[in-house]
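Peer 1: Below are the sequence and a predicted model for it; my questions follow.
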Amino acid sequence: MRAAVLREAGHLGVEEIDVPVPGPGEVRVRLRATGVCHTDRTVVEGKMPVPLPMVLGHEGAGVVDAVGGGVTDLAVGDHVVLTITSGCGVCRQCQLGAFALCEVAAPHMLDGRLPNGQRRLTRGAERINHFAMQSSFAEYAVVERRSAVKVPDDVPLDVACLTACGVSTGFGAAVIRAGVGVGETVLVIGAGGVGLAAVLGAVTVGAGRVIVADRSAVACQLAADLGATDIIVGDGDGDGDGDRDGGGDRGGGEDLAARVRALTGGGVDVAIDAVGTAGTAAAAFTALRRGGRAVVIGVADPRAKVSIPLYHLIDQRVLTGSTNGSIRPHVDIPRILDLYRAGRLPLDRLVTRRYPLEGVGQAMAELGVEPGRAVITF
């Protein structure tokens, strides 16, 4: 099968590897579409330590092609989304509902293995590592059954794949982690795919005002088309590559927070940072009203540190983060797609570019340059 294999930093190439065989408790999926995410590019650039060689991709959707022993609730022909939140269901974190923090699965996100510790990718005698427990830049993927979420057959798979990570991350950050309420004012920093999903989440649950900040006027216009009520085209000098740059890392963040507080007469109820630099995270927190909630979901630089005034905590402002929108995948992904099917969540409008697998390099190069989401189709 064809797969995009990273053998050294900066060199992602499509090559032929073996079709994987599912083991007990696993399924094989014939991929039909997979989203292209900034996290993939971060790995290619060598900014995230992973074992090589590795097949990248972590927003896959496709059709079950084979099932391993013990799998009784999925069958060949079922349509599935490959979630990055593969909870075991029984550890303390899963029992508390924090599936993304699963004590069994989460440690394998970057170690090249499936949640059960196995590797199924090979090229002859060579072992190849998995990424995010799925490796969806390939014609086939083998995943643990818990990583495959069954979805309705009438949802286009090039739309459904976005819920594997990006849409779930943004939508869930607004709806689940921040708990945006009817009539609340929301700030979203960064109008890339994840930020736009946060906009859609806030709009869907009835936010009264949704402010979007981004360097790109085109991206801001797309956000407005999706329901944002106010846009701020920022000119900060940040260098974040988490989702998009929405206000800067060295100075621009304070300016953005001041503009938002002036625009709202005191601050927002919820701020979502879909960029993830020290400056944008601080700006999100500073833009809050007293008692507001800031959620950081972008990770432009995992090593960055955020400095905030202590007295803002006394004001009961909250600064937190979220992994994959804090979703319960087998509950929330179908719910998100039901909203799409009902015409209430226009996820298809997020997809602005489609590429063949051989175009994955171009797709990554255009991340943050073109608005919306890129999808690889097979």
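Peer 2: Nice, I can see it. For clarity, every value in this text was computed on a predicted model and none was experimentally measured.

Peer 1: okay, CA-based contacts and neighbour counts for the rest of this
Peer 2: Will do.

Peer 1: residues of the helix or strand encompassing residue 333 that come out buried?
Peer 2: Assigned by DSSP states H and E, residue 333 falls within helix 329-341. By neighbour count with 16 or more other CA atoms under 10 Å, helix 329-341 contains the buried residues 329, 330, 332, 333, 334, 336, 337, 338, 340.

Peer 1: Redo those residues as JSON lines? Include distance to residue 209.
Peer 2: Converted to JSON lines, those look like this (distance: CA to CA, whole Å):
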{"residue": "329", "distance to residue 209": "28"}
{"residue": "330", "distance to residue 209": "30"}
{"residue": "332", "distance to residue 209": "24"}
{"residue": "333", "distance to residue 209": "25"}
{"residue": "334", "distance to residue 209": "27"}
{"residue": "336", "distance to residue 209": "21"}
{"residue": "337", "distance to residue 209": "24"}
{"residue": "338", "distance to residue 209": "24"}
{"residue": "340", "distance to residue 209": "22"}
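
Peer 1: also this one, for the comparison:
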Amino acid sequence: MKTRAALFHAVGEPLEVAEIELEEPRPDEVVVRMAAVGICGTDLHQVRGEFRRPTPMVLGHEGAGVVEEVGEAVTMVRPGDEVVLSWAPSCGECAGCRRGRPATCRPLNAAIPNGTLPDGTTRMSYRGETVYRGTATGCLADRVVVTEKVALPLVGALPFDQAALLGCAVLTGVGAVLYAAKVVPDASVVVIGAGGVGQFVVQGARIAGASTIVVCDPVDARLEAARGAGATHVAAPDDLRDLIRSELPDGADYGFDAVGDPATSATALRFTRDGGTTVIVGLPAQGLRLDLDPFELIRKEKLLTGTLYGSQDPAISLPAMLDLVRAGRLDLASTLGPSFPLERVDEAVQASLAGEAGRVLVVP
């Protein structure tokens, strides 16, 4: 079948919207008509050249849409179902998947740098040449073919623009708090970075019952959004040290780096109290390394850990997040930024690169 898709060719070049070939679904696969796709930081790493992956590539892994067609062996969804895409389907066999952490799946993590699906194929082509998939998904397109494990049903009405965020930002940010750090009520939290994922780290801290939530970001609009999400204090990077000294002189119980740069990771660790927990949430550019003072971990007994996709199986965390939305505890609408049609996808990418406070969406 044919579908329009946004092709990333090279750093500095605009994304090209072109009609590509998409192979028909296999027995365990479904065709999803995309309705909304969020521009994620992972996509921006590729656009900036901070990830080195094959091209041309269809970016996009945070999306929602409607099932149009199903293979003969599909049992989990049917045509007409509204679904959220999960970029981490479980293979069911590797160590990560057996312990319920499919984001650490070995076949998946081998596939992502190569721009393929976990089986090593892409099933996409353009003018006879292979087209690669961003984050083993590639959903910046009108349609995408994925296994049924990728298409998670949406139970109950939720606008597609909000539902798309459940595909990555929500599960990553809120999950980092609830599942990776396991923040307890009345705890203190410092969040470095208030972009798309950082806003949901803030909401996760509020949902967990944190009493003090300090957020740091250089963009004023993001800090205002963080206040609305539940931050009790906000600061620009130059003002963070004084704010921590004033409000949390011993440091925060939990520190979260929602950026992923070594400098922001070091900042989150620095402002975590002795015996506290620091979680790296954001992905760093390829090849960067974190310079650690071991005494931060030994003498001060701090715990430093990372989280991927919220440290939980999306098949479990998605229903939990939907319950929070229905209960009015998790707000998706206020986190939305501008939306662009597929033919203006490059404008969407540029808006996100410019630091737009809300999540930028493409609506094919």
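Peer 2: The structure has been received and is ready for your questions. Everything quoted here is computed from the prediction, not taken from an experiment.

Peer 1: now what about the TM-score between them?
Peer 2: Between these two chains, after superposing, the TM-score reads 0.94 (TM-score structural alignment, normalised by the length of structure 2); 359 aligned residues with a CA RMSD of 1.7 Å.

Peer 1: Just the helices from the stretch 1-150 of structure 2, written as ranges.
Peer 2: In the stretch 1-150 of structure 2, the helices defined using DSSP state H, counting those that start in this stretch lie at 41-48, 95-98, 106-111.

Peer 1: Out of those, which is closest to residue 29 of structure 2?
Peer 2: Residue 29 of structure 2 lies closest, by CA to CA, to one member of the helices of the stretch 1-150 of structure 2: helix 106-111, at 16.6 Å.

Peer 1: Need the contact partners of the closest one.
Peer 2: 88, 91, 94, 96, 103, 117, 118, 119, 120, 136 (CA atoms under 8 Å, 6 or more residues apart in numbering).

Peer 1: Narrow those to those that are buried.
Peer 2: Using 16+ other CA under 10 Å, the buried ones in the contacts of helix 106-111 of structure 2 are 88, 91, 96, 103, 117, 118, 136.

Peer 1: Can you tell me what the last one aligns to in structure 1?
Peer 2: Residue 136 of structure 2 maps onto residue 133 in structure 1 when the alignment is built from TM-score structural alignment.

Peer 1: ok, now the first one?
Peer 2: Taking TM-score structural alignment as the alignment basis, one finds that residue 88 of structure 2 is matched in structure 1 by residue 85.

Peer 1: got a list of what the closest residue to its match other than its chain neighbours touches?
Peer 2: Of all residues not flanking residue 85 of structure 1 in the chain, residue 100 sits nearest, at 4.9 Å (CA to CA, 6 or more residues apart in numbering). Going by CA under 8 Å, 6+ apart, residue 100 of structure 1 touches 84, 85, 86, 87, 106, 323, 324, 326, 327.

Peer 1: Name the member of those residues with the most neighbours.
Peer 2: residue 86 (31 neighbours; other CA atoms under 10 Å).

Peer 1: now the strands for the stretch 1-150 of structure 2?
Peer 2: 2-8, 16-22, 29-38, 57-58, 62-70, 82-85, 124-126, 129-130, 132-133, 143-147 (DSSP state E, counting those that start in this stretch).

Peer 1: What's the local residue count around residue 348 of structure 1?
Peer 2: 14.

Peer 1: which ones are touching the counterpart of it in structure 2?
Peer 2: The equivalent of residue 348 of structure 1 in structure 2 is residue 333 (alignment by TM-score structural alignment). Neighbouring residues of residue 333 of structure 2 by CA under 8 Å, 6+ apart: residue 162.

Peer 1: rewinding a little: between which two of the contacts of helix 106-111 of structure 2 is the distance greatest?
Peer 2: 96 and 120 (18.8 Å).

Peer 1: which residues in the stretch 201-350 of structure 2 form strands?
Peer 2: 212-216, 233-235, 252-257, 272-280, 303-306, 336-341.

Peer 1: Disregarding residues adjacent in the polypeptide, which is nearest to the match of residue 136 of structure 2?
Peer 2: With sequence-adjacent residues excluded and distances taken as CA to CA, 6+ apart, residue 133 of structure 1 is closest to residue 114, at 4.8 Å.

Peer 1: ok, the one you found - contacts?
Peer 2: Residue 114 of structure 1 neighbours (CA under 8 Å, 6+ apart): 105, 108, 130, 133, 134, 143, 144.

Peer 1: residues touching residue 46 of structure 1, list them.
Peer 2: By CA under 8 Å, 6+ apart, the neighbours of residue 46 of structure 1 are 9, 10.
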